[in-house]
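Q: sharing a model that was predicted from the sequence below.
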Amino acid sequence: MCTGLEVAAIGASVLAAGGAVYSGQQQKKMSNYQAAQAEADAEAAQAAARVEADRIRKAGRAQAAQANASLAASGVDTGEGTALRIQSGIVGDAEQDAYQTILNGANQSARLNAQASADRISGRNASTSGYISAGSSLLSAGGTAYNGWKKAGSK
């Protein structure tokens, strides 16, 4: 038979095991929440980059049109030569800026998605750790019970 001390130790170990499992599960839930938030941020970064790229393209077209109007007002033929190169340069620069903005958004999105993956891994590890700690507590409780039974049997 076990004494009251061994019973208390076993009870404490069982409670510790339950607490370890619960803690691991809560950490996993928090990590999954953070992962979902990082994924939402990744989507938002890409969407924001596309909106900004469209704004850059629109501004480039407006600037090219303004340059075209200024050149035409001064009597320059806008369909050839320097005037055409100026317009093409403005539109080309705007497109390059827009493309770079989209690339930056994609890179930011990739970093956020990588963080989401890391958060999920962290959550799985926390859950596994909780189960391992619980198992350790229960094994410790079993050892305590066995020692108490062994001592009580030898008296």
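A: Looks like it came in fine.

Q: from here on, contacts and neighbour counts on C-alpha atoms
A: Will do.

Q: in what helix or strand does Gly18 lie?
A: helix 4-73 (DSSP states H and E).

Q: isn't Asp54 right up against Ala98?
A: Yes. With contact defined as C-alpha atoms under 8 Å, Asp54 counts as touching Ala98 (7.1 Å).

Q: so for the two, which sits in the more crowded spot?
A: Shown here are Asp54 and Ala98; by other C-alpha atoms under 10 Å, Ala98 has more neighbours (23 against 18).

Q: enumerate every residue touching the more buried one.
A: When contacts are counted by C-alpha atoms under 8 Å, 6 or more residues apart in numbering, Ala98 touches Glu52, Ala53, Asp54, Ile56, Arg57.

Q: looking at these, which one is closest to Ala116?
A: Closest to Ala116 out of the contacts of Ala98 is Glu52 (24.5 Å), distances taken as C-alpha to C-alpha.

Q: then this one, side by side with the first:
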Amino acid sequence: MSSFPVEVTKGDEITLSCMSNGRPSPTLDWVNPSNGSNIEIGPGFLHIPYITSEHQGIYKCRATNQYGSDEKDVDIRVKDLTWIVLVIAGIAAVLMTVAAMASYLKNKASKRGQYKLDKAKPNNNAQIPSGNDHQENFPLKKRHP
């Protein structure tokens, strides 16, 4: 029997053992604080095939004969790892959102500067240069190799 807390995870299986020597041989029984189901108690053992939070508490093994009794206890603490699953799911959701946003921005950036010229209308506004006027002002120079 352990004198310090024993941490188990929800869903684990656990067997507590208890032994005693004496003359006459003591009888062993268990005192448990839980109202949990699925607890199997036998001579010298207590077995829980599927731990839940309702099984948490201090379990006592009591040895008794005509000369007296003695007991040892073990403190069972049940950890529930549901929060870890929720954190991992949250991180996955954030990563998927970031990936989708990055894909959207990349796609948007790659389309920048692309125009469908087959549907373009001619420029009839005199204030907006068409581009043809500027070629006269800026003639191309020949490059000499």
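A: Yes, it's here. Computed from a predicted structure; not experimentally measured.

Q: quick one: TM-score?
A: The TM-score (TM-score structural alignment, normalised by the length of structure 2) is 0.38; 76 aligned residues with a C-alpha RMSD of 3.9 Å.

Q: one step back: which other helices and strands does the helix holding Gly18 of structure 1 contact?
A: If contacts are counted by 3 or more C-alpha pairs under 8 Å, 6 or more residues apart in numbering; DSSP states H and E, helix 4-73 of structure 1 sits against helix 81-153.

Q: and the helix it packs on with helix 4-73, angle?
A: Relative orientation of helix 81-153 of structure 1 and helix 4-73, computed by axes from the mean of the first three to the mean of the last three C-alpha atoms, to 10 degrees: 180 degrees.

Q: so how far is helix 81-153 of structure 1 from its chain's centroid?
A: 5 Å (C-alpha atoms, centre = their mean, to the nearest Å).

Q: same check on stretch 57-66 of structure 1?
A: 37 Å.

Q: sorry, back to before: output the contacts of Ala98 of structure 1 in a markdown table; the columns should cover distance to Gln37 of structure 1.
A: Shown next, in a markdown table, are the contacts of Ala98 of structure 1 (distance: C-alpha to C-alpha, whole Å):
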| residue | distance to Gln37 of structure 1 |
| --- | --- |
| Glu52 | 22 |
| Ala53 | 24 |
| Asp54 | 26 |
| Ile56 | 28 |
| Arg57 | 30 |
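
Q: next secondary structure element downstream of the longest helix along structure 2?
A: Of all segments of type helix in structure 2, defined using DSSP state H, the longest is helix 82-111. On the C-terminal side of helix 82-111 of structure 2, the closest following helix or strand by DSSP H and E is helix 133-137.

Q: show me what that following helix is packed up against.
A: Helices and strands touching helix 133-137 of structure 2, by 3+ C-alpha pairs under 8 Å, 6+ apart: there are none.

Q: what residues does that helix touch?
A: Helix 133-137 of structure 2 is contacted by no other residue when judged by C-alpha under 8 Å, 6+ apart.

Q: same check on stretch 125-143 of structure 1?
A: 9-11, 13-14, 16-25, 27-28.
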